[in-house]
Structures are given as structure tokens and as C-alpha cells.
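S.K.: Here's a sequence, model it:
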Amino acid sequence: MCGIFAYLNHNVPRERRYILEVLFNGLRRLEYRGYDSAGICIDSSDLASVSEDQPRIPSNSPRAIVFRQEGNIEKLVKSVYEDVAATDLNLEELFPVHAAIAHTRWATHGEPAPRNSHPQSSGPGNEFLVVHNGVVTNYEVLKETLVRHGFTFESETDTEVIPKLAKFVFDKANEAGDDQGVTFAEVVIEVMRHLEGAYALIFKSRHYPNELIACKRGSPLILGVKELNEHVNSEPLYDPKFLSNPKTNEPKELFFSSDANAVVEHTKKVLVIEDDEVAHIKDGSVSILKFDHGKDKKSGSHSRPASVERAISVLEMEVEQINKGNYEHYMQKEIHEQPESLTTTMRGRLIRGGSCKAKSVLLGGLKDHLKTIRRSRRIVFIGCGTSYNAALAARPILEELSGMPVTMEVASDLLDRQGPIYREDTTVFVSQSGETADTLQALHYARENGALCVGITNTVSSAIARNTHCGVHINAGCEIGVASTKAYTSQIVVMAMLSLVIGGDTISNQARREAIIDGLFDLPNKVREVLKLDQEMKDLAKLLIAEQSLLMFGRGYNYATALEGALKVKEVALMHSEGILAGEMKHGPLALVDENLPIVVIATNDACFSKQQSVIQQLRARKGRLIVMCSKGEASLVSPGGSSRVIEVPLVEDCLQPVVNIVPLQLLAYHLTVLRGYNVDQPRNLAKSVTTQ
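M.R.: A predicted model of the protein is given here:
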């Protein structure tokens, strides 16, 4: 997965220095999507001169300057300014119109190196340049074809076939002698016809100066629009006719981005690019074309793409959400934001009731499908990583309140074995980003099999949100740290509310339902209370800093807590950690126990408490080095005589306890990482949402 960004100013004179800083800041906002290499492309001052080898380049076309660097964004910034100083490139030169593209990479094809960084080029002269997020699955076949036609390749990436294919298409079209010449959009659409896989692309070309084209299939992409003559009281921010009736001569700035994070500091007016759409910026206007890729394949003919009208929407986020504020790291900030994110997740959805009304939950995104869900043969949770763990934490309460069988599926495994999904099933797809590739493919698989599809995501207008029949937005707010924290706890809360809604309002479970709703109202306060353990978790991290491995035992509601706590430690602290179902302890894991291996046992007071006490006794009998998490006031029950280190947390309703219990483990993972000297926001080999396979 990668981050792509582009900036075009129209009738707004901007210095080259300003353009560079817009690109660098855009990449900084996207760095959570990849940080092993980066690159940008801007224009030089040199205009093209007609030559025999490139006779079709317009005379007003500047030469493209490409900078690519291995490492994070700051290494790119440093190298760019060093190169600028060495070449005397004028940073104060003004451009009334300028199109620039940028990329930050998470390597999938080829090691992190300048040659494998983006933008990738069509060859000498940089006639076509492309930045890419995704994977082209048929790149090897395309590469073989292009090699036979005389193209040479310099990188190991799948991306390099795209600009070379664009040049091949352009050259062939012009050889045909078309007097009108082929348009930029026609070139890009013909390239798209040959690509398979998931991708978001931005094209820049010397043949089409001051134009940009973006397209996507499966990977996220938005267009941001900032009109410079816009005044607060003169016209509304929401202008549904902007794209269909553009003011081409008005000064404006336009931005393409993988994520709203990189756009919100410039404008809140955005358009989400849909699959198989081509957004073409030319002369200050934006046109949207759409073609039916499936229809083209089926008929064998090339249909003319249709022009579509799209409305601008307004982002509901603030710049403050993407800044670290007074915190040292995004992960630290997001851990401490959980009381607020939980409050936002529940706002307007919990109904306190009154003298004649029972307490209840309202999930507007599901109300039209509740009858279908309740008639389902089973409910299937599908997710990956942290989202899977959140669903696992919620499974027991959904089974209890609905009386329906609930099964769990890791998205990739479901696809690998083509597991049975039926029309009578309700499938629930859980994803923080809403773009997770395996989960999205599992969604398409479930739809093909006729199941009702429900989405639970943190990203409005994401692919999963758009392709499910109904769903719930978790409202956790922007999450930039690669290791998910507040999205995880908000996902559990949303699924607890989902359980309350599906379970109905039968008399037999009314008391249980009301207790859970009361617990939900009080949950943010309980999380604030447990966040006071921050220093205690830092002290514990100091004791574990040199350890090579850590086990976590949980069961019942807190089996998911053991899995998620272990995942956080391995994600960011780069320390082997394993979450284990405590009921399986004697079926193998007990062999690992000795006086040196640290073991966390989650033993808060719920239906499994006595069983966890037994686990603690067995581990202590084998001289296990125990760290026990228990409910406040129960330290003597789990650690008689102070024989173990104890972490005491507030007691809440059992189905909500995983929300409280995970917070100390998040803090432990955070402090372990910082103390070990690793980058907590950019863990090794990982990126935020895995949108490629």
C-alpha cells in the first residue's frame, strides 16, 4: 500500500518553493500509508523544443524534474533541497499554472530504492509519469509485450508497465494519423482496459502540459477543490454543480489524494472518485468519465466512456484531528483520545428512556434491514487483524442476545478455501479503513453468493461502505498511527450496540439490555480511569525492555483482548508476542512456561474468573513469571501474598470489559516501543490499511 498525492494550481501564481512544500506536506499526511521510499515530480523552467525524436511534444511543455529517494519523507525533503542547491534551480520562480505529483511507498514489488520509487517513467524524456497505489496483477504479461516492442525496464516494480503502456498507446494512436490527435483521457482509458488488479493512479505527461488525470479501481482516491475567490458569505461551500458547470477561469487549486488527511488543511470540498472513473483536470475544469470495464471484456469492443456529473461533498473533519497536539506520537494521542472517540461513537445512538420508555439503541443504517438480519440462518463476522479481534470480542454478546449462531472468518482464509456463504446468511465486514483488500474481496464473494452484507467501518464513502447493503460508521475520528487503538475500541462498542439492536426487546433480556446500555453510557469515564495507569505501564515496560517474548492468556470475552494485546506488542515493539486461549493452555503452550518467560493473564471478574484463577495457580506452580490483570479490589484473589505483578482495572459489564482491558496493553506496547528506540507510528514493514495482497 502507498500514498499518492497531486497538486494543480490554476490562475493562481505559486512559487516553486510553495509547490514543493505542498507536495511534502501532502506526503507527510500520507506517510502512515508507506514510508520506505518517496518521490515527487515538478516542472522545470525549460520549455520543449521540437526535435526529431520527440516531434509531438507541445512547445509550451516544460521538462519534468523527478526526485526519488529511499527512506522516509524527511530524507526526500533533504535530498531535494540539496539537489536544488547543486543545480541552482530557482525556488522563487512563479507558475500561474503547474501540475505536480508525489508518492510515498510501502514496497510490494522490488526493494526500497530510488529506481523502484515513484513516479515511474515511460523512459528517457519522461513523456509519461505515474504514481500508483495498489497492485497490477498482470504486469508480467504486459511487461513481456512491451519488451518485445523495444521498451527497456529499470525497476522491479509492477508500476513501471503503466507509463510505458501509456507511451505505447500514445505512439500507436499518433502513428495511425489521426489529425485531431489522441486526448489524454483516451490514452489513460486505453491503459486501464489492459490493467488487472486494484489500483489508484495519477498521470502526468509532457504531451499534455498542465493537465492531470487520475483513475481508480479498488484503491481509495479523492479530489479536493479549493476556489480562491470563495467568500464565506457569497456562496455556499456545497456546490453540487461545480463539476458539471465549472468556472474554468476562476483561480483554484485542485488536489488528488489517497486520503482526506492530506487535503483537509487546504479545503473541505471533496469528491470521492468511484471505481472505473477517470477524473481529468484541464484548463481549470474537471471532467469525470466512466467506462464499463466488464462490458468491454464481455463484448470485445471498446465502448465510449460516458461523462458523469458528480456533486462535491464537505469533509466533517478538522485539521486539529490530524495533528499530534501536545503528544509525542500519534499512537499515544489516539490511545488517550479513546474516551472522546467512544463518546462520539455512541452519540445519538443510545436512548436513555424515561418514565414510560425503555432504554434502547438506534442504528439508523440498519433499520431497513433488521427483519432480514433477524431471519438469517447465521451471522458471519469477516475481518483481518485488529478488526477480526474486535469482532471476536463482540461475538459472545451477539450470540447471547440474538440466539443466533455467529461464526468468525479471517477474510483471506475464507477466500482461500472458498468457504460456504449462503443467501440466508448475514455477513458483517469489519474494517477500520473500509479499503482492506482481503475484506473487500470477501465482500464481493459474499455478494455473489447472495448474502446480506453489513459494513462496519471508520471511513465514510470507503469501498466497503459503498458496496455493502447497509452498515454502521464507527465515528472514531481520524486514526493515523499504524497500530489501530481507538478504532478497535469503537468497533467493539458498535458491535455491542449491533447486538442490542438485533436481539430485540424481549422481556426475558430487558434487564440485561438495560445494564449494558448503562454500561455504555459510563464507558468513557471508565476508560479515563484506566488511562491513569500510564506511568504504571511505563514502569512495567522498563522491566520487559530486554525480553524476547511475551505470552498473553485470555478466555471468554477476553480471548480477543489477549490476541489484540499481543498483536499490538508485536506490531510496534517488534517483540515476539502471542495471544493464547487459556482453555488451550494444557494442550501445548504450558511447555513454554518457566521462571524467565513473562506471561500476562487477563483475569477480570466475569463468568470465566474462577477458570482463570485455576490457570494462574497452574502457571505459578510451574514458576511462571506472571503479570495479572484483574478487577479493582481483587488483587488478593489473583495474587495471594503479592506473588505476582498486578494491573487493576475498573469493572464494567462483561461484554464491555474488553474495551477497558485493552487500554493498559496498548499503553504497554507504546512504552515498550519508545523505550526500545523504535518508531511507534511507523513500525517496520507495516502500513496502515493493507489495500494490496
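S.K.: okay, CA-based contacts and neighbour counts for the rest of this
M.R.: Fine.
S.K.: Find the nearest non-adjacent residue to Pro549, please.
M.R.: No Pro there; residue 549 is Ser. What sits nearest to Ser549 in space, not counting adjacent residues and going by C-alpha to C-alpha, 6 or more residues apart in numbering, is His576, at 4.7 Å.
S.K.: And the one you found, how far from Ile627?
M.R.: For His576, the distance to Ile627 equals 17 Å [C-alpha to C-alpha, to the nearest Å].
S.K.: if you count what's nearby, which of these two comes out ahead?
M.R.: Neighbour count, other C-alpha atoms under 10 Å: between His576 and Ile627, Ile627 has more, with 20 against 15.
S.K.: Could you also give me the structure for this next sequence, so I can compare it with the first?
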Amino acid sequence: MCGIVAVVAQRDVAPLLIVGLKALEYRGYDSSGVAVLDHGSIKRVRAKGKVREMEARYLADPFSGGTGIAHTRWATHGAPNEANAHPHVAGRVAIVHNGIIENHVSLRNSMKARGHTFQSDTDTEVMAALIDGRIGQGMTLREAVLTTVRELEGAYAIAVISRDEPGRVVGARCGAPLLVGVGIGENFLGSDAQALIQVTNRMLYLDEGDVVEITRDHVQVCDLDGRPVERTVHESELSTDEVERGEYRHYMQKEIFDQPSAVTNTLEARVGPRGVLPNIFGSDSDTLLRRTRGLHVIACGTSYHAGLVAKYWIEEYARLPVSVEVASEYRYREVVVPADTLLVAISQSGETADTLAALRESRRRGYLGTLAICNVPESSLVREADLKLMTRAGPEIGVASTKAFTTQLAGLALLALELANRHGLDPERLDMLCAELRRMPLAIRDALKLEPAIIDLAAGFVRHEHALFLGRGAHYPVALEGSLKLKEISYIHAEAYPAGELKHGPLALVDEDMPVVAVAPSGPLLDKLKSNLQEVRARGGRLIVFADGGTGMDDMTGHGAMLRVASGCSFIAPAVFTVPLQLLAYHVAVLRGTDVDQPRNLAKSVTVE
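M.R.: Just a heads-up that it's a prediction; the model follows:
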């Protein structure tokens, strides 16, 4: 993995490919490369590091041609170096690939036994060699790709060119996203719409098992048996303005400040004064939600934390049992599925490999149905689920999710209220919760005003190498999310615990060099939390407390700090209290000089297991 761009055009394509790769940088990568067919030969440039380093090499020795492929790589098989960077070339063929080929070792050994020599450690080069060998046997590029992908085990999205067939690119997808951009006299392949939006807004989304051939004037899609299939062209609503950083220093900062409008978009035309509006989860939602007697939530990373918050909401207001599980673990155990259980899959991209595989695995386990909560309408997760709710967050470029999380919380709050209404929540209380939910964008906007105080706070935080985050109830997942944000972008080791667990082990870590961040809204657990914080203070720990207006916490922090967060009510407080934790992580990372938008070793969309 991580990003693919391919172009067939009447103009030189190398500059277009490089622009496309720059649009995909947000996905995370450690090397990049471009290959172009130039007068019957394959010209290629690759470099470890950023796209700009590869671009500098290209500009020093440019080449031309109307057919090309390009890639940003996040190392899986083989070290992140130039030899392992894509595109890979074997004889007549160049290829780029996202995914992991699980049987590549046996394929490689078989080819070595026949005398083939490999130049890299990657699974991708094996595919290039197989395709080239079949072209040598008389197959066309499309036939060679079809024959090869039938042998593969694992996940792939590929784009392939052959010097014998200029003006043609063949792509295929299985378990990793790939789409077609449809132009006028030129066509494109890309990992997502952001790679192509600067050249076309007409997109054709490939299904699992599709193989596509593009020329300047034609797009032809077939299945693995070579039978033609029809795929609909959609006009993407994505705009170039949405993927610009504007006045902000980093995309992450922009996306933190996008949250009031993003959450407004999530809630718009979905919640009214008297409850959640009808059919917002799809035309079949009434039947499935009426029968729902329990939920299993599967997700990864930040989305998993959103699911944990939803568990508190749904169990409190709808009185339905909810289990939340990391998708990569769910797949590999025998799950007990009670009757009439709804599976809820949460993913920003809708292409998260573990979550998507778990959704597919769930089909044999007897669920009532499936619901996807996602930000990308054309994603595999959305297309394969029975019900869906789009978060409408807009593009999120920063690898560390921010507005994805708060919009997922807004969507899950809608689900909680819809289920609560169906399972007997007092109408007056439901009306009150709906009113509170409609206030969420305004409360988040108020929380953003804490940025100057958080900048000051970050200056005292930046020297530390470890931190603890504490929360209780629905704010324990908020503490988990705050901890994750800090470690992702500042590289400070951080852990989060339910505050009641402090004395069961983590208290041993507390001293004057261990800042302890506490999420402390008003509520029935506040006095318990105060006792936990006294334990920290008694051992010299530095407390950083985020509290609301009525908690009486001023005497708790000692030589630490307290910031007041006006959430307004307990229901929406998890989303609101998340915002200052995002700002804290962001400004600590800025002071430490890390790559905030593209932190080391991480990819935005994890499309391999």
C-alpha cells in the first residue's frame, strides 16, 4: 500500500501522476515512484522519502509519454528503500500495487526454481514477473492480468502497463480500493477520488473482483472470468477547495476547526424537535431497527473509541445490550450472536481492511442485518452493508482522525436516539436529548476557543515522554482517544485508563515527571473521579484537568492546570471534551517538531491486514 494513480492521455502524463501522488500524501507512505511508456520503453523514477524528492529526480532528467502509473508506498514486504519502491518492472511490464499477496513466497520460489531473478523483496514484483511471462507466451496485457490475479491469495489493487501495448492500462481490485476517473480523451485510475479530483469529477467505482482496461477513449470492466460488467459513473461531490489547507498551518489543525460545520452536516435534516427523522439509515431501516434487540459494534482505532462511547449511550437510553470489538480480533474467534442482533461497522474510509473483512465474515454468523457508519459514500463498506449512515465529514487529510471521530459520535448519537425512541424512552426525555444533540456544533465551537490556553499548556507538556489519561463512564473512551492522538503525532508514550483502575497498577508510574490528563465533566461519577485525582496529587503527579463550569475542581490540580469546557449537558459531552484533547495533542506535536499530518509509520487508510 498506499496510493495508486494511473493515466492514459493525449498529453504528457508524468506531471499529472506527480500531482495525483501529492494529493495522496495524506494516506502516509515512505517512498514513491512514477513509470511512463516513452517511445516503446519504460522510463521510471523512484525515491525513498517524500514525493518532492522523487519529483526532483524526475525534473533533473524528465521523460515524456501518454501512458503511465505512479505509487506512494508504505512498506509491508521489504524495507522502505528505492529498490522496493513502486513501480516494479519485469521485462515488458511495470506495475503498482496496494495490498498484500499472501501466497507470494510460494509463487516466488516457483519462479526462482525456473531461473527467474528478483530485484526487490516485494510481493508486487512477483506479480510483474508472472504477467510479463504470460505476455511472452502470447497473451494480451488484459489476459495476462486476468490469469495472474486468479492465482493470487490476499488483497490487491493494481495498475499495470506494458511496453507492447502503449495507450493502455489494466487495473484490478480485490480487498483494496480502486476507482476509474472518466475524462474527455483521457482516463485515469486512482486509490480514491482525491487523487483524481483535479482532473475529473466523474468517477466509476470498481467492485470486488473487477478487472478494468482503460485507454484514452474507452473504459471496459469485466469480472474474473472475463465477462463484461456494467459499472455506473458517478459525479463526485468532492471539490478541490475541500482538500486545500487554507489559512491553517496543518491539515490536522484545519480539520479540528472544521468540526462545528462537519457535525452540522452530519445532523442536518436528520434530527428534529421531536426526534430522529424517518429512514435516515435507509429505506429498509424501519423493519430492521424495529426488530433489533442487541448490537455488536466492530471498528478499529479512533472508530473503535467512537463505538465505545455509543455503547454507553445505547445501553442507557435504549436499554439494549451492546458489545464493541476491535475488528481484527472479531474475525478470529467464534462470536456468539444472540437473536435479532444488528452488526454496526464504523470506518472513516469504508476501506479499512479488518473492518471490511469483519463485515463480510459477519454474513455467516446469523445477524439480523448490518449497518455502516462511514464518511465515504462509494466505499466498499457502504455498498456492502444493509443500512448506512454517512457522516458527511468531508475529506480528512491528516492521518490522525479528528472530525471523523466527532461526526461518528454525532451519527452514533442519532442511532442511540432512534433506538431509544423505539424501545420506550420517555418522550419528554427524548425531546430534551434531541435538543442537546442539535446544540453539539455550537458547543464544539465554544470548546475551540480554548486554543490559546491550550497552547500555553502545551509548552509545559512538551518535555515529557510519558503521560496518563483518565476518564470515567462514557469519558473513558474519550481519554483513550486523547491518548491515541498524543502518541500518534507527538510520539509521546501515552496510556488511558478508567480512573477507577488507577490504584490497580498505573499509580505506580505517577511522579513529578508524569503528567496526568483527566476528563472531568459534572455527573454522578465526579466525586469518584476526584478521589482518583487526589491519589495522583498526593504522589506529586502533575494534573491537567478538563472540567465544566460546576465541578468545584479548582483546588484539585495543585501545580497542574485546569481548563473549563462548557459542554452544556452530559449527552453531548464526550464529543465536546474530545476537542481540547485534540488541540493539546496538536500543539504538543507542533512544539516537538514532528510531521503532524503524516506521522511516521502510519497510514491514513489501512487497507491491508
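S.K.: one step back: now do the counterpart of the residue nearest to Ser549 of structure 1 in structure 2 against Gln348 of structure 2, distance only.
M.R.: When structure 2 is aligned by TM-score structural alignment, the residue opposite His576 of structure 1 is His493. According to C-alpha to C-alpha, His493 of structure 2 stands 25 Å off from Gln348 of structure 2.
S.K.: what lines up against Arg134 of structure 2 once you look at structure 1?
M.R.: The pairwise alignment with structure 1 assigns Arg134 of structure 2 to Val169, based on TM-score structural alignment.
S.K.: how many other residues sit next to that match?
M.R.: Count around Val169 of structure 1 with other C-alpha under 10 Å applied: 18.
S.K.: So it sits against Met192, correct?
M.R.: No: look at Val169 of structure 1 against Met192 with C-alpha atoms under 8 Å: they stay out of range, at 11.1 Å.
S.K.: Show me where the stretch 301-450 of structure 1 has its helices.
M.R.: 330-336, 338-346, 370-374, 385-402, 411-417, 437-448 (DSSP state H, counting those that start in this stretch).
S.K.: quick one, which of those is nearest to Pro524 of structure 1?
M.R.: Of all the helices of the stretch 301-450 of structure 1, helix 338-346 sits nearest to Pro524 of structure 1, with 4.3 Å by C-alpha to C-alpha.
S.K.: in structure 2, what residues pair with that closest one?
M.R.: Using TM-score structural alignment, helix 338-346 of structure 1 pairs with 259-267 in structure 2.
S.K.: quick one: the matching stretch to structure 1 mean distance?
M.R.: Compared with structure 1 after fitting, stretch 259-267 of structure 2 deviates on average by 0.4 Å (mean C-alpha distance after the TM-score superposition for structure 1).
S.K.: close enough to count as contact, Phe281 of structure 2 and Lys388?
M.R.: Yes: at 5.2 Å, Phe281 of structure 2 and Lys388 qualify as touching, with contact defined as C-alpha under 8 Å.
S.K.: Matching Thr137 of structure 1 against structure 2, which residue comes up?
M.R.: Using TM-score structural alignment, the equivalent of Thr137 of structure 1 in structure 2 is Glu102.
S.K.: wait, isn't its match in contact with Val126?
M.R.: No: the criterion here is C-alpha under 8 Å, and Glu102 of structure 2 misses it with Val126 at 11.6 Å.
S.K.: So the two - more neighbours on which side?
M.R.: Ranked by neighbour count (other C-alpha under 10 Å), Glu102 of structure 2 and Val126 place Val126 first, with 23 against 13.
S.K.: So for that one, what's the nearest residue that isn't a sequence neighbour?
M.R.: Per C-alpha to C-alpha, 6+ apart, closest to Val126 of structure 2 is Arg108, 6.0 Å.
S.K.: and if you look at Ala113 of structure 1?
M.R.: When the adjacent residues along the chain are set aside, Ala113 of structure 1 lies closest to Glu70, with 4.9 Å between them (C-alpha to C-alpha, 6+ apart).
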